[in-house]
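>>> sequence and predicted structure, then a few things I'm wondering about:
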Amino acid sequence: MPTTPASQRVNELRDEIRRLDHLYYVQATPAVSDLEYDKLLAELKQLEDDHPSLRSSDSPTQRIGDAPVEHLVQVPHNAPMLSIDNTYSREELQAYFDRTEKALEGEQIQWVMEYKIDGVAASIRYEDGAMSLALTRGNGSVGDDITHNIRTIRDLPLRMSGDTAPKVLEVRGEVYMTNADLADLNLRQAQAGAEPYKNTRNVTAGTIRLLDPAIAAERNLRFFCHGNGTVDGLKAKDHMAFLKEVGQLGIPPTPEVQLFKDSKSAMKAIAELEDSGMPDLSFEVDGIVFKVNDFDQRERLGIRSKSPRWLIAYKFERYEAVTTLQSISVQVGKTGTITPVAHLTPVEIAETTVSRASLHNKDEIERLDVREGDTVVVEKAGKIIPKVVRVEKHKRKGDLPAFEFPTHCPECDSILERDEGGVYIRCANPKCPAQLKQRLIYFGSRPGMDIDGLGEEFVDLLVGRGLVSGYRDLYQLEIKQIADLNWIKQRKGKDGALIDVQVGLRNAKKLIAGIDESRGRGLARVLSSISIRHVGPRVAKLITAKFNTLEKLRGASIEDLADIHEIGDAIGKSLHHFLNSEYGIATMDDLAAAGVDLTDPEPVVDPDGRLLEGKKLVVTGTLQYYKREEIKKLIEDLGGRASSSVSKSTDFLVAGEKAGSKLAKATEMGVQVLTEKEFRQMVAGD
């Protein structure tokens, strides 16, 4: 067909609308207003109406152009859509990693970690770059034809980007709905007198099977690609390259994927996720999927009758409850981060009473459109802290005012600053009283300098009475000035009344002894305890393995720090800025003047700190110095494996007080037994 001004303009409009769709729905960075977008779409539709020969099935105007289908047709899959094996425990996950490594005879395996999105599986086929067919999973061999509804998903291209599209590409992934879109849909349902939907997965499963695509289009479904079926023309040889390649074709790949060099790194990532919780996500997640990265290794591992051997899902038990958000307050963290907190009408979730939940940041409040007085859905998954996942907008009473995020620190009134290119808003005043309290609490904690007796109550008392305004002041405290102080304590017993009592000589001596003992913890422990952004225990160990004195550290450039394995530019800049800032210089000088040891021994072990590399340890009994999860994490961080049962392959049993049958079994089998103190001495060099 010869090029005409009309056909040229149609092609220009289609390319521009596709670009804008990708920016808005995939990258979440809208480039034009809704009005400007609608004008472009209207112009394209008018041109196609005036020139019917220019209309094509992959035009943006045809996303809801299909007539309702009479019924869903079943179509065989070209390649089976297999299910995924699940596990709910770290022990089972580790056992899966071990089996896979054994099956590949000890080969190095890179593991990909992806979110297990709580949506509905679908397979979407492109031929010569154009969408041709979309199917549900069905029974794995045959699925329902849902092409008419999948074409309404705006983050999926009807025609792939670029000039080198594969001849055939079947992408597999999850159709899903965001929590914000469900809240808006339920509001429309209530206004129409219809029942609201309970969760995003149920409404997604129902929507993709609707006969009328116009209804599906109104519900704003989305899609993430995490795998493939039949392909002809892809270049990727591993999963990470595959996700990058489909992303370049305009198909949204599953987000925030991580690659780990081995299973130990993957297990550590799971522990961190369970301890700190999921990052802010707009969609529901019910677990994590681990996949072998290399396609050749996948081929050799093969499949079982229903699932591949090269991937597994680590699932979280999820619990939800509906309650009222009474108020929103903000807290100032130890690095100045301003965190909004939802105060809830107490509600039972997974046998615990929940009355508070983090709202993470300003952007999260705006995304949820959450307001004081709203009815909200609160979720707790596994050991993850409770979070508000959705507002039940259809239950909102009246015109509730939007929450106004503060512009000044609620404690010191300093102007708040947003991280460059980030989502967090901070108080940049290092002398802020709220930051001081949080820093001191962490400084005294077990992960910090492990100062026995320096808890939240003592910090409030010491700061409130003006005795402590920095780390150095802790080391100048005397027993008598503490013993004579009075503090408010909660009386034990049924009434639990608050009473005014004296700290006393015993508590004062305990605190001073803990402070004195902390002087010898060493440089790495100090660096990870004084709330330097991005510098935790492992990072501090890696840094002091190369720069083991304060003098050497102060002489290091950003490049010197960033060149350390696993450190990089962000951490290097953060530490260098702290060490050369007025506050950082004063902090380190004050600690040195207080007699705190700011050196570490010359490294005698591998700088990665793999002191327990390849060792299997079992922990039993009541521990004095560690919580159970803390000692397990420490073992894993040092390269060991924390097991729950004693066997011939066990290298050490760490026995606390009242150790029982495991201690007896270890003694009988000749396994080396360590007291908790002996274990601490063993790892003290790390």
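Perfect, I can see it now.

>>> CA atoms for contacts and neighbours, from now on please.
Noted.

>>> chain center to stretch 23-39: distance?
Chain-centre distance of stretch 23-39: 27 Å, with Cα atoms, centre = their mean, to the nearest Å.

>>> list the buried residues in it.
Using 16 or more other Cα atoms under 10 Å as the burial criterion, the residues of stretch 23-39 that qualify are 23, 24, 25, 26.

>>> can you give me the helices for the stretch 101-250 of the chain?
In the stretch 101-250 of the chain, the segments counted as helices under DSSP state H, counting those that start in this stretch are 147-150, 179-191, 200-207, 213-218, 239-248.

>>> counting contacts, what elements does the third one pack onto?
Helix 200-207 makes packing contacts with strand 120-127, strand 168-176 when contacts are defined by 3 or more Cα pairs under 8 Å, 6 or more residues apart in numbering; DSSP states H and E.

>>> what is the neighbour count of residue 132?
17 (other Cα atoms under 10 Å).

>>> wait, doesn't it sit right on residue 125?
Yes: Residue 132 is in contact with residue 125 according to Cα atoms under 8 Å; the separation is 5.7 Å.

>>> coming back round to it: and residue 272, which of the helices and strands packed on helix 200-207 is closest to it?
Judged by Cα to Cα, the one of those that comes nearest to residue 272 is strand 168-176, at 25.3 Å.

>>> let's bring in a second model and compare:
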Amino acid sequence: MSMQEAALALQQLKQRIAEYDYHYYVLDAPLVSDSEYDGLYRQLVEIEQQYPELITADSPSQRVGGKALAAFESVQHRQAMLSLNNAFADDELEAFDRRVREGTGEAVVAYAVEPKFDGLAITLTYEHGLFVQGATRGDGYTGENVTHNLKTIRAIPSRLNIAQPPALLEVRGEVLMLKRDFEKLNQQQAAVKGKLFANPRNAAAGSLRQLDPHITAKRPLHFFAYGLGASIGVPELNTHSEAMQYLADLRFPVSDLRAVKIGAQGLREYYAEIGEKRHQLPFDIDGVVYKVNDFALQASLGFVSRAPRWAVAHKFPAEEATTIVEDISVQVGRTGAITPVARLKPVFVGGVTVTNATLHNEDELRRKDIQIGDTVIVRRAGDVIPEVVSVKTELRPADARRFVMPAVCPECGSHVVRPQDEAVARCTGGLICPAQRKQAITHFASRRAMDIEGLGEKLVDQLVARELVHHLDDIYRLTLPMLSDLERMAEKSAQNVLVAIEKSKQTTLPRFIYALGIRNVGEATAKDLAQHFGNLDALMQADVAALTQVKDVGPIVAEAAYQFFQEPHNREVIAAMRDLGVHWADIEKKAALTPFAGKTFVLTGTLPTLKRDQAQAMIEAAGGKVSGSVSAKTSYVVAGEEAGSKLEKAQQLNIAILDEAALLVMLQAASEDDTTTETPSDSIEPLSKQSSLF
């Protein structure tokens, strides 16, 4: 390749890469795969290595180049980067609008509004379309030259995408780090035991002010433009909103949340709108900015001290504050999770007074090295539970104390265990723990468990609040006077609940195991455990090794089941329920030889008398399997009223179709002769021939 050919190829490659960078980093809409992009970049670097004299300042290869500096040079801004006055309350907003109207003589003023990014303010200088210098805000008049670092941010154009660029263009904006990138960066830092950043703003500032641009290049920084500085040769722009559109046309990333609002009422509405969206945004903001939209009106208002009269920042309540950890205790969640909680010296943050903050789990507590007595930074974002972000270890007192996780549950005294490969420690007293009581009772009574109709969440709340039910066995001690005395519970309703409770005493072993609420034991696992052990006593006596022999039961599930049955409190509750009449038929090992063995059933439509889960339980108790979809491997489809596509597919595949009566005949035959190994499908007349049902 000649030098002339290389120069042309480089120009084409730079244009393509710039186009892909714009779509990826600004529009968040990639045009090519990562591998294709990397291939183009390699081509560019190879040509530049062959012809180094063709390397230009706007080359993508220069985004990660440059030597480490001893210190940043000072840069004097052509046009001062002044700060904004703040408004926190509604009356301050009203006062700002009143001053603007009085200063301009306008009855109503239009304002350009936009989010206030929580990052680092910078200015970018372009000469004849080429990015030549970038600097931090500094004191507003003099900043630091961070050009090489800013070149690593691919959202910032190296060259303006315009045929006749202005002779001079200063772009003001904010460097920040997206929330998702901040989380990834801290994970990477933790993996190498590096410094963890307190928040995205600190991470962005620390990354941009690295003396070595190669370090900055590894940090996922982003940029948003929010205004113009000094300029020569730009088109006539009369308003701030026109200027922002001009920057967008030049392919600078600008906020799509910008707008123009009229008067104080419009500003209030915008503040409320952005406040609602705040925590769903991909980046942090700490308020919104209002600017008089008309440049002529801005000029007439001028400046006061170091801030413009024509703009104000309407700040959200602070989301981070500093306070002291006075103590650390634990909370027991409704699923038994043991969560350490910092008891704080009261501090106002995020619009409320915070006295507690979650420490998540033991690993997080140790990673952040939080001790009782520490001075900490606390964050509260919206409705998010307050958390301790970091510790000011330099302020740690001599008498600071480490917290030790409890070995027993503070609510019920049951053992606390931390399952293998899990970060969360848990209370094993699922059936007797007050903190887990409502959850355990509601699950126990649910339709797929013990199916106690009428015993829903609202009734459970009352039973627990009145201390009528402490443990699951107390359900079977409820009386008519107890229930009828509850709110919105007439005698007839109470009687219906008692009937449902009595009916639930006759159940199946899989249902009972599932109803116990053992962690990680769902319906399918409960059935596997019941089938494997045959009776509850054998299951309760099994150790972890025996439990792992069950189909689809791994070490985590086995450990959870073992710990559950090892807890004396749980065994006492089970024994009490059996004494109160809860019973089931043990599963015979020869069940595998029933006529239903190896047969797959699909249930569809509404059956006349059986609920679908009842039919499923009966089929499975007889040794069959119930599937949710029809395939060539389906043995029978049990169809009720309004059977839909599953019935049609079964007819297409010529699969035998049963109604409820035919299913009950098969079940009865299976119970009478469980030595039969197969029921010929032609012994049951398919529903497609029983026209009386359709």
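Structure received. Fair warning: this is a prediction, and the values are worked out from it, not measured in the lab.

>>> quick one on the thing from earlier: which of the helices of the stretch 101-250 of the first structure sits most buried?
helix 147-150 (a mean of 26; mean count of other Cα atoms under 10 Å).

>>> with the second structure overlaid, how far apart is that one on average?
Mean deviation of helix 147-150 of the first structure relative to the second structure after superposition (mean Cα distance after the TM-score superposition for the first structure): 0.9 Å.

>>> burial of residue 377 of the first structure, as a residue count?
18.

>>> could you do residue 81 of the second structure as well?
Neighbours of residue 81 of the second structure (other Cα under 10 Å): 22.

>>> with residue 196 of the second structure instead?
Neighbour tally, residue 196 of the second structure, other Cα under 10 Å: 18.

>>> distance of it from residue 141 of the second structure?
32 Å (Cα to Cα, to the nearest Å).

>>> next: residue 230 of the second structure.
Residue 230 of the second structure is 13 Å from residue 141 of the second structure, by Cα to Cα.

>>> what sits in contact with each of the two?
residue 79 (Cα atoms under 8 Å, 6 or more residues apart in numbering).

>>> now the terminal residues of stretch 376-386 of the second structure, how far apart.
12 Å.

>>> show me what counts as buried in it.
Result for stretch 376-386 of the second structure [16+ other Cα under 10 Å]: buried residues 376, 377, 378, 379, 380, 381, 382, 386.

>>> what separates it from the chain centre, distance-wise?
16 Å.

>>> what of stretch 473-490 of the first structure?
With Cα atoms, centre = their mean, you get 40 Å for stretch 473-490 of the first structure.

>>> with distance to residue 426 of the first structure and secondary structure added, can I get the buried residues of stretch 23-39 of the first structure in JSON lines?
What follows is these, written out as JSON lines (distance: Cα to Cα, whole Å; DSSP: H, G, I helix; E, B strand; the rest coil):
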{"residue": "23", "distance to residue 426 of the first structure": "28", "secondary structure": "helix"}
{"residue": "24", "distance to residue 426 of the first structure": "28", "secondary structure": "helix"}
{"residue": "25", "distance to residue 426 of the first structure": "29", "secondary structure": "helix"}
{"residue": "26", "distance to residue 426 of the first structure": "28", "secondary structure": "helix"}
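
>>> make JSON lines out of those residues and add distance to residue 39 of the first structure.
Shown next, in JSON lines, are the buried residues of stretch 23-39 of the first structure (distance: Cα to Cα, whole Å):
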{"residue": "23", "distance to residue 39 of the first structure": "17"}
{"residue": "24", "distance to residue 39 of the first structure": "16"}
{"residue": "25", "distance to residue 39 of the first structure": "18"}
{"residue": "26", "distance to residue 39 of the first structure": "21"}
